[in-house]
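>>> with the input below, show me the fold.
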Amino acid sequence: MAFDLKKEEDVKEFLENIGIEYRFGCFSERKPESCHMLGDYLEGVKKDFEKAAKVFRSNCDDSSFAKSCYKFANYNFLGKGLKQNMDEAFSYYLKGCTAGDYDSCLNGGLMCISNTPTVAQRPKDYDKGLELLDKACDGRNAFSCYYISGIFIQGVKNVIGKDMTKAFSYSLKACELGNMYACANVSQMYRKGDGVEQDVTKGEEYKKKALDMQDQMKEQMQLQFQQGTDQV
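Model prediction:
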């Protein structure tokens, strides 16, 4: 059956059919991918966060589907579709990380060392936090690499010593993964010989790279703004 997606009734029927397809794939065929898409459908189309949370949790517990673990952890962290529960959030970030979702590793790591008010009741654990953040960095999560570099640039009093060699290593990796601020830090480190042998030429090279990324970001933001005004 062909749908005319310019017609409201056809759109509604199309979306209902998608929901039926996801339910069948999840509950009858027991496909973890279908269960996760069902959770996204319940969240994004039906706005039924309570049911979505149940689907994500079940898909994580029963199938170790990494993205579902991540989504259920987020629901607990935000109190979305259920009562906020930081212990559950951390537990499911760990499950997601173990299953290979590097955003879960990042968020779990941040929960270990964060000053965010919502996680203030959790004692800080820098060893575990760095372990999770490092795993996220190894999984090519640029922000995680950048965040670790910041820890070693500043150090943590009585816990982690300042280590510019490690800071440079993580900054370089974050830069290579596309983090503009990390590229700026690499530029400064090369120019000062801080954590790496001084090399003014390379300092300028990474400065240009950071500026090019900045220009690309500005162009992208301008394009998004123009697209938004066209729709008004």
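
>>> could you use CA atoms for every contact and neighbour count after this?
OK.

>>> which parts of stretch 138-153 are buried?
139-153 (16 or more other CA atoms under 10 Å).

>>> which ones among those residues are found in helices?
Of these, the ones assigned to helices by DSSP state H are Ala142, Phe143, Ser144, Cys145, Tyr146, Tyr147, Ile148, Ser149, Gly150, Ile151, Phe152, Ile153.

>>> and for comparison, fold this next one:
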Amino acid sequence: MSAYLRSCDEFDHAYGCYQYALHKMLGRGTPRDMQASLKYALKGCELGDMVSCQHVASLYEFGGEFGAVGIEADSQKALKYYKMSCDGGLQVSCDTYESLRQNIR
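From the prediction side, this is the model:
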């Protein structure tokens, strides 16, 4: 797990950022920390990993509903990151984007 953190922090490897974000969300080999999950998913997204963008979107879509302590649900931010992920080619994000967009009208 520390290899993911190192690949993200030292080498700006987007996949490492996503994997570390996932580990922090699930508490796999590290204490569960949703703020850190968001931080590393944002970095992965900025580095071009569309699954990271989708992860960010889902954290904003649901906020604390699924134990994302300290993350407020924000539909507009969720839409922004689902759209980024969709534009990057992740079809599931396109579907979720459209569904969420319809539900907040």
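
>>> now do the helices in structure 1.
Going by DSSP H, structure 1 shows helices at 8-23, 32-44, 49-63, 66-78, 86-98, 102-113, 126-138, 142-154, 164-176, 180-192, 200-231.

>>> could I get those helices as JSON lines with distance to Val119 of structure 1?
JSON lines is the format used below for the helices of structure 1 (distance: least, CA to CA, whole Å):
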{"stretch": "helix 8-23", "distance to Val119 of structure 1": "35"}
{"stretch": "helix 32-44", "distance to Val119 of structure 1": "25"}
{"stretch": "helix 49-63", "distance to Val119 of structure 1": "21"}
{"stretch": "helix 66-78", "distance to Val119 of structure 1": "9"}
{"stretch": "helix 86-98", "distance to Val119 of structure 1": "7"}
{"stretch": "helix 102-113", "distance to Val119 of structure 1": "7"}
{"stretch": "helix 126-138", "distance to Val119 of structure 1": "13"}
{"stretch": "helix 142-154", "distance to Val119 of structure 1": "18"}
{"stretch": "helix 164-176", "distance to Val119 of structure 1": "26"}
{"stretch": "helix 180-192", "distance to Val119 of structure 1": "26"}
{"stretch": "helix 200-231", "distance to Val119 of structure 1": "32"}
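
>>> need the counterpart of Leu78 of structure 1 in structure 2.
In structure 2, the residue paired with Leu78 of structure 1 is Leu26, using TM-score structural alignment.

>>> quick one: stretch 15-33 of structure 1 aligns where in structure 2?
Against structure 2, stretch 15-33 of structure 1 falls on no residues (TM-score structural alignment).

>>> now swap in stretch 169-185 of structure 1 and tell me
Going by TM-score structural alignment: stretch 169-185 of structure 1 matches no residues.

>>> quick check: buried residues in that stretch?
Neighbour-count burial for stretch 169-185 of structure 1 [16+ other CA under 10 Å]: 169-175, 177-185.

>>> ditto for stretch 75-83 of structure 1
Tyr75, Asn76, Phe77, Leu78, Gly81, Leu82.

>>> nearest spatial neighbour of the fifth one, skipping sequence neighbours?
Right, the one you point to is Gly81 of structure 1. Glu50 (4.0 Å; CA to CA, 6 or more residues apart in numbering).

>>> contacts only, for that neighbour.
Lys80, Gly81, Leu82 (CA atoms under 8 Å, 6 or more residues apart in numbering).
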